[in-house]
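> only geometry, no sequence info:
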């Protein structure tokens, strides 16, 4: 799927180069560029459901909407993870959720995320104040069905 999107992006860029080298009116060129950009974003999965609902990073995985919201706190990073059904964004409260985190220094840390029924999300505190890039893989087991999402954030 990523190869398809890459090829489509390449074709779009090649089309833009071709359009820029022709003698056509600049208004026509601008409208064609806008149309190609819309096609690329639509096929890349930028749907209304893949937009953040809580201000975090979103991954659409099959029938599920996954969203990670890292919040800086005094003791480290508070991780809020929203696991929802993709069709209606209904929270899924009974999953087993784990975050595997690669720290900025390359070490690995695994955190279980607990469900917060009041906030309708899973949460954990990552007790780290290290500056740099964090890579996060969240795995949710929903009644035996595995759902994964990959995220990253900087602190």
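Alright, I've got the coordinates. This structure is a prediction, so every number in the text was calculated from the model and none was measured.
> only C-alpha atoms for contact and neighbour calcs from this point on.
Noted.
> Please enumerate the strands of this protein.
Using DSSP state E, the strands found in the chain span residues 57-61, 64-73, 76-85, 96-102, 108-116, 121-126, 133-142, 145-154.
> Would you mind telling me which of the ones you listed is nearest residue 35?
strand 57-61 (24.7 Å; C-alpha to C-alpha).
> try this one side by side with the last:
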């Protein structure tokens, strides 16, 4: 009888541990379950850096806004919500390369940030690295650049932003 009681107590303890482990899991993704953000601080400097990663593919506007807390904010590209910032990459393939639109916005109202320094570090399908500085397009309220590469395959992009000394970076990928 005591052996049976010990077995029941042991199994019950294991079950509780399993439930506690599952119940305390902290999700690392946002509400659309496609993005993650990691914040790090560099003790040697007073500025902080936030890096966010996404591996999503381009979603239609209606699908993207239906899955986020910020309706009607997506331009149809890959979105990262990183702290106070909304980062969105919209690559458009053209005959002689890829036009890159990058939306950098702040707050729940997603106000465009026009005075940041924005560059893209791009890994081509061949593995070669390119850096592309993006300029602000006031009419479109976004940053834009052109990548004159025609290779087919996956392009990995790290968007580097400096907003008055605050760095917020986003990792994206797209296929051409």
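On my side now, so go ahead. This is a predicted model, so every value here is computed, not measured.
> just to revisit the earlier point, make a markdown table from the strands of the first structure and add mean neighbour count to it.
Output for the strands of the first structure, formatted as a markdown table (neighbours: other C-alpha atoms under 10 Å):
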| stretch | mean neighbour count |
| --- | --- |
| strand 57-61 | 19 |
| strand 64-73 | 21 |
| strand 76-85 | 21 |
| strand 96-102 | 20 |
| strand 108-116 | 16 |
| strand 121-126 | 21 |
| strand 133-142 | 18 |
| strand 145-154 | 15 |
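> JSON lines for the ones you listed, including distance to residue 40 of the first structure?
Formatted as JSON lines, these follow (distance: least, C-alpha to C-alpha, whole Å):
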{"stretch": "strand 57-61", "distance to residue 40 of the first structure": "18"}
{"stretch": "strand 64-73", "distance to residue 40 of the first structure": "22"}
{"stretch": "strand 76-85", "distance to residue 40 of the first structure": "26"}
{"stretch": "strand 96-102", "distance to residue 40 of the first structure": "31"}
{"stretch": "strand 108-116", "distance to residue 40 of the first structure": "35"}
{"stretch": "strand 121-126", "distance to residue 40 of the first structure": "32"}
{"stretch": "strand 133-142", "distance to residue 40 of the first structure": "27"}
{"stretch": "strand 145-154", "distance to residue 40 of the first structure": "22"}
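> right, and those strands - which one's nearest residue 44 of the first structure?
Residue 44 of the first structure lies closest to strand 57-61 among these, at 11.9 Å (C-alpha to C-alpha).
> mean per-residue distance, that closest one to the second structure?
Averaged over the aligned pairs, strand 57-61 of the first structure sits 0.8 Å from the second structure after superposition, using mean C-alpha distance after the TM-score superposition for the first structure.
> Which part of the second structure matches that strand?
Aligning strand 57-61 of the first structure against the second structure (TM-score structural alignment) gives residues 78-82.
> Number of residues surrounding residue 63 of the first structure?
Residue 63 of the first structure: 12 surrounding residues under other C-alpha atoms under 10 Å.
> Check which element follows the host helix or strand of residue 20 of the second structure along the chain.
In the assignment (DSSP states H and E), residue 20 of the second structure maps to helix 2-23. For helix 2-23 of the second structure, the succeeding helix or strand toward the C-terminus, using DSSP H and E, is strand 35-41.
> And the contacts of that following strand?
28-30, 47-56, 79-82 (C-alpha atoms under 8 Å, 6 or more residues apart in numbering).
> Weed out the non-buried ones from those.
Buried positions within the contacts of strand 35-41 of the second structure, assessed by neighbour count (16 or more other C-alpha atoms under 10 Å), are 30, 49-56, 79-82.
> Just give me the match in the second structure for residue 87 of the first structure.
Using TM-score structural alignment as the criterion, residue 87 of the first structure maps onto residue 108 of the second structure.
> Contacts only, for that match.
70, 84.
> now residue 156 of the second structure
Contacts of residue 156 of the second structure (C-alpha under 8 Å, 6+ apart): 122-124, 171-174.
> which one of those residues is nearest residue 116 of the second structure?
Taking these together and measuring to residue 116 of the second structure by C-alpha to C-alpha, the closest member is residue 171, at 17.4 Å.
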